[in-house]
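Visitor: what's the 3D shape of this:
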Amino acid sequence: MARQLPYHTIREIFARFHAAEPEPKGELEHLNAYTLLVAVALSAQATDAGVNKATRALFKVADTPQKMLDLGEEALTQHIKTIGLYRNKAKNVMKMARILVDDYGGEVPSSRAALQALPGVGRKTANVVLNMWWSHPAQAVDTHIFRVGNRTGIAPGKDVDAVERAIEDNVPAEYQRHAHHWLILHGRYICLARKPRCPDCLIRDLCAYEDKTP
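Guide: Got it, this is the predicted structure:
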């Protein structure tokens, strides 16, 4: 775990991220709040690309909770069988659809507590939906953000909750909304797990990582 970078350094890091990509976007394909929620729930222990491949056809026939219920669990399973843990995920998606129809009139709630109460939805999934759909400054810490936060010194922490708090505490307010997307994309394409692409990194001179690749 790297040392915590000072505030002025973190501000400069996010100023550079913003200059390079002012409006970073998540890579999960979706049509509305419901399809976003389903896509994020399906993405646990799976790649965004793999989820997108499975959901393109699915969302053409089931883009609301009621349509998902009408589709049925067996048909849903066939759509998502290329995704890891697909049987359990299919059960959760169907249970989620039933709750959304019965308790929320088919709408996706905009409260973290309500989202986390849904089957198959944890804090990370709830934060992604809050951030991407409602533009809340919620920080969804995945493996990429955990690695980048600790390696760079932007948001060091022993677990995902600590890293989430560190982002909230140390990233300037004007960069909070897009912080998790900048960090995810940086981890996915530059600050790789096994061999980070330090020569291509736009924050190389600011990063606290001591074992930079030449």
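Visitor: going forward, measure contacts and count neighbours with C-alpha atoms only.
Guide: Will do.
Visitor: How about the secondary structure of Gln139?
Guide: What DSSP: H, G, I helix; E, B strand; the rest coil gives for Gln139 is coil.
Visitor: quick one more, to check against the first:
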Amino acid sequence: MNQKKRIEILTRLRDNNPNPTTELNFSNPFELLIAVLLSAQATDVGVNKATGPLFKVANNPADMLALGVEGVKDYIKTIGLFNTKAENVIKTCRMLLELHGGEVPEDRAALEALPGVGRKTANVVLNTAFGWPTIAVDTHIFRVSNRTKFAPGKTVDQVEQRLLKVVPAEFKLDVHHWFILHGRYTCIARKPRCGSCIIEDLCEYKDKIEIE
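Guide: As a prediction, the model looks like this:
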């Protein structure tokens, strides 16, 4: 795919959704960190149902730590891998209090050192909470980047590096959210809704499906 086409794709996505954001509910960087940590192999809708009640009683590391592992489990037991995630939440809260004064660090290495937090989660927090032009590659972004030929790669790291290279600076802050939403609602895994896609004429996917 040539750069002119990429810019047109990004321009259309921006015109359609000028101020995109995550569909996870949060009111501060700590809530976002916990929500993203819980979202692995889970839907945003499912995470929001669990974190709504949870954040009402614990929306900072100290209050969350006070709940303990079993207390956190009570709130997140509807989410996949909740046992491991509850343990990681408590360990993360302890580290935030001991090493970062109870604040979520605006630092990639510090974020990735937290239990259950990998590069993707760190990218989301840096982008959405702190406004960094990072691009977190999840299953939706990986699929959209490869299917459209916008930024093909065999691994999520390859796709991320390709996106960082080809996405112009003016689009970098929001491309993460545009591609996630496009992959979640239009360029879906099994039967992409090509007939209702605003970038269909620019997409280089060979097996387009004409479904409204």
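Visitor: TM-score for the pair, please.
Guide: The TM-score (TM-score structural alignment, normalised by the length of structure 2) is 0.98; 210 aligned residues with a Cα RMSD of 0.5 Å.
Visitor: Can you find the partner of Lys154 of structure 2 in structure 1?
Guide: Applying TM-score structural alignment, one finds that Lys154 of structure 2 aligns to Lys158 in structure 1.
Visitor: Setting aside sequence neighbours, what's the nearest residue to Leu202 of structure 2?
Guide: Using Cα to Cα, 6 or more residues apart in numbering and skipping residues adjacent in sequence, the residue nearest Leu202 of structure 2 is Lys5, 6.5 Å away.
Visitor: which stretches of structure 2 form helices?
Guide: 3-16, 29-38, 44-57, 61-76, 82-100, 108-112, 119-128, 139-147, 156-166, 169-185 (DSSP state H).
Visitor: equivalent range in structure 1 for the fourth one?
Guide: The counterpart of helix 61-76 of structure 2 in structure 1, counting by TM-score structural alignment, spans residues 65-80.
Visitor: how about TSV for the helices of structure 2, with distance to Lys208 of structure 2 added?
Guide: Output for the helices of structure 2, formatted as TSV (distance: least, Cα to Cα, whole Å):
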stretch	distance to Lys208 of structure 2
helix 3-16	17
helix 29-38	32
helix 44-57	27
helix 61-76	39
helix 82-100	38
helix 108-112	38
helix 119-128	29
helix 139-147	10
helix 156-166	22
helix 169-185	14
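Visitor: Same list (these) but as CSV, adding distance to Gly195 of structure 2 and mean neighbour count.
Guide: As requested, those are exported to CSV (distance: least, Cα to Cα, whole Å; neighbours: other Cα atoms under 10 Å):
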stretch, distance to Gly195 of structure 2, mean neighbour count
helix 3-16, 16, 15
helix 29-38, 32, 24
helix 44-57, 26, 17
helix 61-76, 38, 17
helix 82-100, 38, 19
helix 108-112, 40, 16
helix 119-128, 30, 22
helix 139-147, 15, 21
helix 156-166, 25, 17
helix 169-185, 13, 19
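Visitor: quick one on the thing from earlier: measure the match of Lys154 of structure 2 to Arg165 of structure 1 for me?
Guide: According to Cα to Cα, to the nearest Å, Lys158 of structure 1 stands 11 Å off from Arg165 of structure 1.
Visitor: for Met132 of structure 1, same thing?
Guide: The gap separating Met132 of structure 1 from Arg165 of structure 1 is 19 Å, by Cα to Cα.
Visitor: repeat for His186 of structure 1
Guide: As judged by Cα to Cα, His186 of structure 1 and Arg165 of structure 1 stand 19 Å apart.
Visitor: One more: Gly120 of structure 1?
Guide: Using Cα to Cα, we find Gly120 of structure 1 at a distance of 23 Å from Arg165 of structure 1.
Visitor: Which residue would you name as the spatial centre of structure 2?
Guide: Nearest to the geometric centre of structure 2 sits Val124, at 5.1 Å (Cα atoms, centre = their mean).
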